[in-house]
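A.B. asks: coords below, sequence missing:
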């Protein structure tokens, strides 16, 4: 009898052990299944995100793909390659490139001859002009010379700014004569990535990251570069002067039966576990990597473990219930009540989660609108309803034109809506004016993305709508305030103008007095010929005083100036002659260096003389502490490509470095009795003439003020 009881106990032990192992196996299998299912879902989402990014990249490239082709076939471009010394032809090509760049939004367009020298560029009139630069070592130049289209991403040799270069050979009667190049900036795309949560990056064919939402990953490689690859990048200066590329701080873990892979890394100082997917762009030679947080996959596994455990616990309780219902009715009832309590808690948790999600949607300040592929509105959140003034019941099911479309923009909004429904989504959003139900206008920014379900089926389009009306109104108020400040600054300069006019009028008035005394003496002596000459001088000086008085209004509104074709040398000589007594009184040596054959400029002679006299007066003041023998002013005038430049340089102590940035600001002065408006007035006059004025300290001592004037047309 004891042996029989022992055998029963043994059998019961092994049976329970087997059931326990089976239960553990089921729990593990369910957790693995949930993890694989969530991983597949997240991978599908990554594929959709990658497809959207690839679509945006290809759209950006295709938008500018025709530019070098069109530029290479322009007759002026071919003519410039045949006659590179023709300055008029070069100017026409420069303007043609500038118009193309402004119209298409490209970063730059330029033309390179067969030797790699840039002949023309859209930024020819900027300090960072490409004209005269050599791009012979660039791969796109070498490829284009071989008759093929060149494609290359790297840092600019001149500007240091990154961009995608597309090169097209320019063919002529003698074959390939040069290369037309367009530069596309991807900085706006990178800026949009950086506003996202999950990292996105682009790698070139050698594995170097050149575009990333995480700045610390830029110019790092997926793996250690070979010596040949590093030498190629360095010789072609693809990434500037960089010759060493660190390996990305990634720990990669392959995932079975998945195109994605696990990624352990640090993002902005925080450790993150990511799911990553690579997408190749063979036509560009790039690889796009998109990522998503692995937290959802881990949570899915944990939830499956919890649910499987709960389910098996329920089965176990049911088994115990049937085995012990006669003996342990109270215990069975308690177990049932416990089960009901758990179910109730679970239901309450689900209801709370639903309530939380709805409250979160209701609290959003950004309007959300979903449309099916036909444009029918299928979802709106409360923020969107408040933005347009219509209830969800009034909007759901509506097809274009929607009731909130602005009546003045119906054609434009219909065109934009049709582009979105056909998949031509603007990657950086677009501005739209809508009409609220109560009649007032609302300015919005709309961002649209494809609405794709977990199975990868396109269900429509989801749009985020941001109300920027207040921002637009603030910008308008700021512009109004700036205009008021400019007008106040002009009115404040009238005080300085009064003192300047007093100084300027002093000489013609003194001359009038002297000539009048001389005329009276000549009249007494009866010298009629000398008397007539003296009277002519009186008339000339009175006319000059009248011209000076008439121009006081010009300082309030420089556009009222009387412009005419002027000889620069005449204006300079007249201003110097007016100041010659003062220069002699201060023992200052004035050195004039005027180029021969200077072309005429367009301007107001009295205003330009005022600028010269103000700059020379400032130079006199700056040299007061210098010994008389070392007081020198150099006045240089020479022709430039686009006009004439005039430089006034002194031998004084120069301008302190902390003051040189604000030297032209209103009311800034280093003189104890100055108002700080003289140089500001000079800049106003020069800018009204279409020129610019600047200052720099000379390496040999002293300061040099330079202004430019446009040539007469």
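C.D. replies: Ah, there it is. Everything numeric in this text was worked out from a predicted model, so none of it was measured. Numbering: from 1, shown residues only.
A.B. asks: C-alpha only now, for contacts and for neighbours.
C.D. replies: OK.
A.B. asks: for residue 177, list the residues it contacts.
C.D. replies: Taking Cα atoms under 8 Å, 6 or more residues apart in numbering, we find residue 177 in contact with 78, 81, 113-114, 169-171.
A.B. asks: immediately after the host helix or strand of it, which helix or strand?
C.D. replies: Assigning secondary structure by DSSP states H and E places residue 177 in strand 175-184. For strand 175-184, the following helix or strand on the C-terminal side (DSSP H and E) is helix 187-194.
A.B. asks: now the element after that next one, going C-ward?
C.D. replies: Next along the chain after helix 187-194, taking DSSP H and E as the criterion, comes strand 200-203.
A.B. asks: before we move on, the earlier item: top of the contacts of residue 177 by neighbour count?
C.D. replies: When neighbours are taken as other Cα atoms under 10 Å, the top entry among these is residue 169 (29 neighbours).
A.B. asks: am I right that that residue is in a strand?
C.D. replies: Yes. The assignment for residue 169 is a strand, going by DSSP: H, G, I helix; E, B strand; the rest coil.
A.B. asks: now it, nearest residue through space, not along the chain?
C.D. replies: Nearest residue to residue 169, sequence neighbours excluded (Cα to Cα, 6 or more residues apart in numbering): residue 179, at 4.6 Å.
A.B. asks: ok, how many other residues are close to that neighbour?
C.D. replies: The number of residues packed near residue 179 is 33, by other Cα under 10 Å.
A.B. asks: thought it was touching residue 115?
C.D. replies: No. Under the contact definition of Cα atoms under 8 Å, residue 179 does not touch residue 115, with a separation of 10.0 Å.
A.B. asks: for comparison:
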């Protein structure tokens, strides 16, 4: 063939390769762009989920602190020492009392204002920055309490120059205002807990002024410029001192927030209202690193899928070009070569299909694995929630049973025309209803771990309370416990409500064991208190049928129980409570020899 005959073929081959390159390049660009956007969306969604979870935890921490501090003014407004100080009684004694309460409740300061707004007693009475003698009648929290009975104001302290929430309550007698009790709560601990959650967390009021923040420089900044009248009113009220009310270094950019300066980068923002306030809690989670990683992973996966396909397509095109060249040499060789190319092409097509199918299978397997992990995480959270909920029902059933017993006794006394005894039973019913609320609050505190501080508790009082609660079951079982304890009061470090619940659990189990079949002998049920240097041992021993080795080994395992209607949570909860006090709960038993539960706690001074 002449040279002029080859040139058109070469031009066609060149054109094919050019078109092939443009198609592959266009497909690669489009695929990588799409994969990058998918990776970006997934990264933002995952970061939003983390921000939502962090915001929920941050909100729970803040609300817990708010509710604790709000309870103090209500209680102190009814305190007789506070009223005596307002009517001419000892004020220094009240100083000491407020100082002790502030330390226990972790309040920044507690002080009492007279009807003229002048502080007459304060928990910081012995400090250089004492509030005693200062006039706070200009403060909105004083005016609000005088006018409405109660008020709250977040402001900068005029003396301490530290921000905090002022919670006030009016004290009155016979319709006349005697004064106002003020509790200032600072949120350093709350902000420290927020920092542990990651990201940036802050709270703004209805005007957009930052009140609390994990970033110190953001406090008293604003999210948007304030109108001149609002800014002037804030400065005139001295609510935030001389704070310049500068803008935060944040700007809305579509679905993200753009930071500047030391906080340069993009963030996902989550907002939640703070109940019972006009505040708004906001959480910022950095998203740049997640977007970069998400895009890289998606694009890498697409590149891995594209490269084999492009290579196979290029190889097929190359083979076809060679076949077209050989057609010019020999028609016979051409036919044979075409058969081989067709066979080879079929093999490559099958291999390509198998490769694509395998990749799709692996992708589906990875998605199933991700879904299973998410379901496992949800199941774990639901199991934890179920254990706590079941524990609440388990603990509340005890005073409910006692309520029924006292109610039946009251009916019997009324039928016998014994009003005094009926009144006593009704009084106990009222006490037990209060106790149900106390039990629920104590178990909720147990779930949060540490809401109520440890304190010296008289063990004798705890034992008496548990026996009183179980008076009906003891009488029904015909059991009179033998309590052996030193003549002088013995105190241990614990939380009283939770410790009493432990005794109720253990004593109730002993009573049920005795009702199943005791072994005879006296005493059937014994409680022994033995001080040992810096520890105190309390042993609860019954002469019931005892426990097998298998039952004893699983005694403190959740949901492990030999009772037909039991949940297997009582001993687990009891052991957790004792451990949280810094003590131990152990058990010994043998079939036919009864059982003994020994509680060891740290001894405390009276």
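C.D. replies: Yes, it's here. Just so we're clear, the structure is a prediction, and the values are computed from it rather than from any experiment.
A.B. asks: if we can go back for a sec, which of the contacts of residue 177 of the first structure sits closest to residue 345 of the first structure?
C.D. replies: Nearest to residue 345 of the first structure out of these is residue 169 (Cα to Cα; 72.3 Å).
A.B. asks: what sits against residue 505 of the first structure?
C.D. replies: For residue 505 of the first structure, the contacting residues are 545, 548, by Cα under 8 Å, 6+ apart.
A.B. asks: what kind of secondary structure is it in?
C.D. replies: Following three-state DSSP, residue 505 of the first structure is assigned to helix.
A.B. asks: how about residue 91 of the first structure?
C.D. replies: For residue 91 of the first structure, the reduced secondary structure class is helix; criterion used: three-state DSSP.
A.B. asks: can you tell me which residue in the first structure aligns to residue 285 of the second structure?
C.D. replies: In the first structure, the residue matched to residue 285 of the second structure (TM-score structural alignment) is residue 292.
A.B. asks: excluding sequence neighbours, find me the nearest residue to its match.
C.D. replies: For residue 292 of the first structure, the spatially nearest residue (Cα to Cα, 6+ apart) is residue 275, at 5.1 Å.
A.B. asks: the second structure: which residue goes with the one you found?
C.D. replies: Under TM-score structural alignment, residue 275 of the first structure pairs with residue 268 in the second structure.
A.B. asks: that's a helix at its match, yeah?
C.D. replies: No. Under three-state DSSP, residue 268 of the second structure falls outside any helix and is assigned strand.
A.B. asks: could you list every residue that touches it?
C.D. replies: Taking Cα under 8 Å, 6+ apart, one finds 44, 47-48, 51, 255-257, 283-287 in contact with residue 268 of the second structure.
A.B. asks: now residue 442 of the first structure: how far from residue 680 of the first structure?
C.D. replies: Here the distance between residue 442 of the first structure and residue 680 of the first structure works out to 40 Å (Cα to Cα, to the nearest Å).
A.B. asks: again, but for residue 688 of the first structure
C.D. replies: Taking Cα to Cα as the measure, residue 688 of the first structure falls 12 Å from residue 680 of the first structure.
A.B. asks: pull the contacting residues for the match of residue 285 of the second structure.
C.D. replies: 42, 46, 198-199, 274-276.
A.B. asks: got it, and residue 107 of the first structure?
C.D. replies: Under the contact definition (Cα under 8 Å, 6+ apart), the residues listed for residue 107 of the first structure are 101, 163, 182-185.
A.B. asks: got a quick ChimeraX command for the buried subset of these?
C.D. replies: For selection in ChimeraX, the members of these meeting the burial criterion (16 or more other Cα atoms under 10 Å) are listed in this command:
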select :101,163,182,183,184,185
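A.B. asks: what residues are up against the closest residue to residue 280 of the second structure other than its chain neighbours?
C.D. replies: Spatial nearest neighbour of residue 280 of the second structure, chain neighbours left out: residue 273 (4.5 Å); criterion: Cα to Cα, 6+ apart. For residue 273 of the second structure, the set of contacting residues under the criterion of Cα under 8 Å, 6+ apart consists of 279-281.
A.B. asks: if you set the cut-off to 10 Å instead, what comes out?
C.D. replies: Listed by Cα atoms under 10 Å, 6 or more residues apart in numbering, the contact set of residue 273 of the second structure reads 59, 203-204, 279-282.
A.B. asks: could I get those residues as TSV with distance to residue 227 of the second structure?
C.D. replies: Formatted as TSV, the entries for the contacts of residue 273 of the second structure read as follows, by distance: Cα to Cα, whole Å:
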residue	distance to residue 227 of the second structure
59	29
203	20
204	17
279	19
280	20
281	22
282	22
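A.B. asks: which of these sit farthest apart?
C.D. replies: Of all pairs drawn from those, the one with the largest separation by Cα to Cα is 59 and 204; the distance is 13.0 Å.
A.B. asks: what residues are shared contacts of the two?
C.D. replies: By Cα under 10 Å, 6+ apart, residue 59 of the second structure and residue 204 have these common neighbours: 273-274, 280-282.
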